[in-house]
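Novice: what shape does this take:
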Amino acid sequence: MKKLSIIIPLYNTPLPYFKECLDSCCINDEVEIIVVDDGSTLNYENLLKRYDLKYVKIANGGVSKARNVGMLLSTGEYITFLDSDDVFILNQSVLDFLNKKNIIIARNFIMSQSTIENYYLYDKSQIISQSELKRNMFLLSNRSIDCIEPVWSKFYLKSYLQEYGIIFNERLRRGEDVIFNYEAYSRTKSVFYCNEFSYKYRMTNMDSITRSFDKIMVITTFQLLEEFEKLFRKLNTVDENYQYYVWRLVIRLIRKYYVYLSKEEFNTKVNLLFSNIIIDHYLNMINHAELDEYKKQLYEILVIKDKAQLYSYLRDVCDKKLLRK
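Specialist: Below you'll find the predicted structure:
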């Protein structure tokens, strides 16, 4: 049995990026590389034949489908996931930690065209309790949440995932990592945090496009909330910190309005946002003493005041109330 299976969903990734990705996985004989091609139109044959790996091509079904197929094909004791344009920084010391817990979280950094940012939870390797991990998933700042929410830089004991039937939700097109990890974190007593780098995330121009506001973003946001409600019922649990996560998603949508829309479009869409019965449903289910007053103030600033004041207000709310540690 291999020590680690690296599952790489592939869809039309530029050849230079994909080559760098594969090169970074060639560590030693303990590592198994699995590439699941999600219906790419690019020809990778000449590149793939240079590597010792498993390759399967499927009809386009999304990243969740590709990851689930990869999990079925895997033979490693542990499983990890790598995007086909990203890079592993996986040394022997990280592999040596793969006997500590059901889940291991490692450090990562995000690289754009102009900057490199490090993302980590703690200054040293340590055990994290389930309660602390789940609480942090909903309350941490953006820099720290990128260590917890995504599946990259995580290592999962395969037998643990199989025991509880933890797979990716193929209905979701956004937020599939969050649902997967929340269930994975909820089934174990604790995880091990490894203060070693294991992942380099490459931020491309396509990331900027997917961060822009569109109708699909609204739909997928509420699909994610619906799936969270289903998961809570499945786990027979209620997370008291979930209310802050709902607010964070709503504020994220509002920030998209602020950045990408003209004044007229901005006012129109904000009015629709606050009259939308779906959003009202999620806002009303939050048991928060200041909800009505907060919503009123936010609405007045959104519609009546200028955008600079809106940005300042939202930033203050996020920093002081919603994303506090």
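Novice: could you use CA atoms for every contact and neighbour count after this?
Specialist: Noted.
Novice: what about the strands in the stretch 101-250 of the chain?
Specialist: 103-111, 116-119, 126-129, 154-157, 190-202 (DSSP state E, counting those that start in this stretch).
Novice: what ranges does the stretch 1-150 of the chain have for its helices?
Specialist: Using DSSP state H, counting those that start in this stretch, the helices assigned to the stretch 1-150 of the chain run over residues 15-25, 45-48, 63-73, 92-96, 130-139, 142-145.
Novice: show me what the fourth one is packed up against.
Specialist: Applying 3 or more CA pairs under 8 Å, 6 or more residues apart in numbering; DSSP states H and E, one finds that helix 92-96 contacts strand 190-202.
Novice: now the strand it packs on and helix 130-139, what's the angle there?
Specialist: Angle of strand 190-202 versus helix 130-139, following axes from the mean of the first three to the mean of the last three CA atoms, to 10 degrees, is 30 degrees.
Novice: structure for this one too, so we can compare:
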Amino acid sequence: MDKISIITPVYNTQKYLKRCIESVLSQTYSNIELLLIDDGSTDESGKICDEYANKDSRVKVFHITNGGPSRARNIGLENATGNYILFVDSDDWVDNQFVSHYLCDNYQDYDAIFGMWDIQTNKGIYNPSILDKPYIGDDFVKGVIELSGKFSFELNCNKMIKTEIIKKHNIRFIEGIHSNEDDIFTYDYARYINKFIVLPEAHYHEIYLDEFDRHLSARILPIETIYTTNKMSVESALKISNNPLWVEYQNERLFYRLASSIMKNITHGNHKISSKELKKYIKDAHMMRIKYNKHLVNKHRSNHKIWSLVYDIVFAFENVSYVRFCSKLVSLIKK
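Specialist: This is a model prediction of the structure:
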């Protein structure tokens, strides 16, 4: 039986942590280890981790000074002793088939096994991915483009990966950045994927308390942060392949990320930005929209054509006042 290492960074999540830990330890597949990386928590999270380590020998706890989730995950990678690695965030939970469903038929033949997840809100359960049967591929780039809008490959918590590949190629999360660390890590790993499978079942449950909970509010980061880390993501992606369609896809994705950040900062952001600086970002977004417009990203989403048109309209011109007006209008319509 292969051993599965589950890495969970922990930072001030005492309210949700017990639910998370107990859900992992209740797996029907028992040959696991849970690595809890207490990232300098100032609440009772560290104590809770120790309590479970004292009760279950499969739990390993590492107390470190606060360095962010990337550093915490890297500590987990360095100390993992399993054959495969999974990630679980400490404020989410998994059902008892989470591990076993990754151990699908011939799972050892795959360099990565991807799985669905759902988002649980006070308004109900939302599944951001739509796939009705397994997808098997030997070309990661082709798979990402074909499934765009049906499945997002770049999240940490939706894949089981091989420890052997991680250690052989010294793949780590980039520390010190506050966005897109998942994407970059996934693309760095994907350079060594020869065969993969995407499974259609969701056994990972992400919790959103409301529309502006602890997750979403943190996403309105400064435009420069989003733009810089997304360009890093594109650089990592293009190390996998220089296929022209992949280049188009990644730059179109960069446009959407930059454009979304501009619109969010205009309507909801607390980060002060001058009109001169905003104009620079709007110009870049406008030029990208002209150059990369094959509409490959999220092409399978039901509202893809509508939102593609919205972005076309908002960034049709470089004028700051025009983009401000359109962004606020879109925000009002969404409400």
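Novice: for the two chains, what TM-score is obtained?
Specialist: The TM-score (TM-score structural alignment, normalised by the length of the first structure) is 0.78; 299 aligned residues with a CA RMSD of 3.4 Å.
Novice: okay, the strands of the stretch 101-250 of the first structure, which one's buried deepest?
Specialist: Stretch with highest mean neighbour count among these: strand 154-157 (a mean of 24; mean count of other CA atoms under 10 Å).
Novice: closest one to L291 of the first structure among the helices of the stretch 1-150 of the first structure?
Specialist: Minimum separation from L291 of the first structure across these (CA to CA) falls at helix 130-139, 17.5 Å.
Novice: on that earlier part again, could the strands of the stretch 101-250 of the first structure be laid out in JSON lines, adding distance to N169 of the first structure?
Specialist: Compiled in JSON lines, the strands of the stretch 101-250 of the first structure are given as follows (distance: least, CA to CA, whole Å):
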{"stretch": "strand 103-111", "distance to N169 of the first structure": "19"}
{"stretch": "strand 116-119", "distance to N169 of the first structure": "26"}
{"stretch": "strand 126-129", "distance to N169 of the first structure": "25"}
{"stretch": "strand 154-157", "distance to N169 of the first structure": "17"}
{"stretch": "strand 190-202", "distance to N169 of the first structure": "22"}
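Novice: quick one: which of those is nearest Y44 of the first structure?
Specialist: Of the strands of the stretch 101-250 of the first structure, nearest to Y44 of the first structure by CA to CA is strand 190-202, at 20.2 Å.
Novice: now the closest one on the second structure. Mean distance?
Specialist: On superposition with the second structure, the average gap between strand 190-202 of the first structure and its aligned counterparts reaches 1.5 Å (mean CA distance after the TM-score superposition for the first structure).
Novice: L35 of the second structure and N83 of the second structure, how far apart?
Specialist: 14 Å (CA to CA, to the nearest Å).
Novice: before we move on, back to that, I'd like the helices of the stretch 1-150 of the first structure as TSV, with mean neighbour count and distance to V246 of the first structure appended.
Specialist: Shown next, in TSV, are the helices of the stretch 1-150 of the first structure (neighbours: other CA atoms under 10 Å; distance: least, CA to CA, whole Å):
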stretch	mean neighbour count	distance to V246 of the first structure
helix 15-25	17	34
helix 45-48	11	42
helix 63-73	21	23
helix 92-96	12	34
helix 130-139	18	9
helix 142-145	15	15
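Novice: can you list those helices in CSV and add distance to I179 of the first structure?
Specialist: Below are the helices of the stretch 1-150 of the first structure laid out as CSV (distance: least, CA to CA, whole Å):
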stretch, distance to I179 of the first structure
helix 15-25, 26
helix 45-48, 32
helix 63-73, 11
helix 92-96, 25
helix 130-139, 11
helix 142-145, 14
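Novice: any idea what K49 of the first structure aligns with in the second structure?
Specialist: In the second structure, the residue matched to K49 of the first structure (TM-score structural alignment) is N54.
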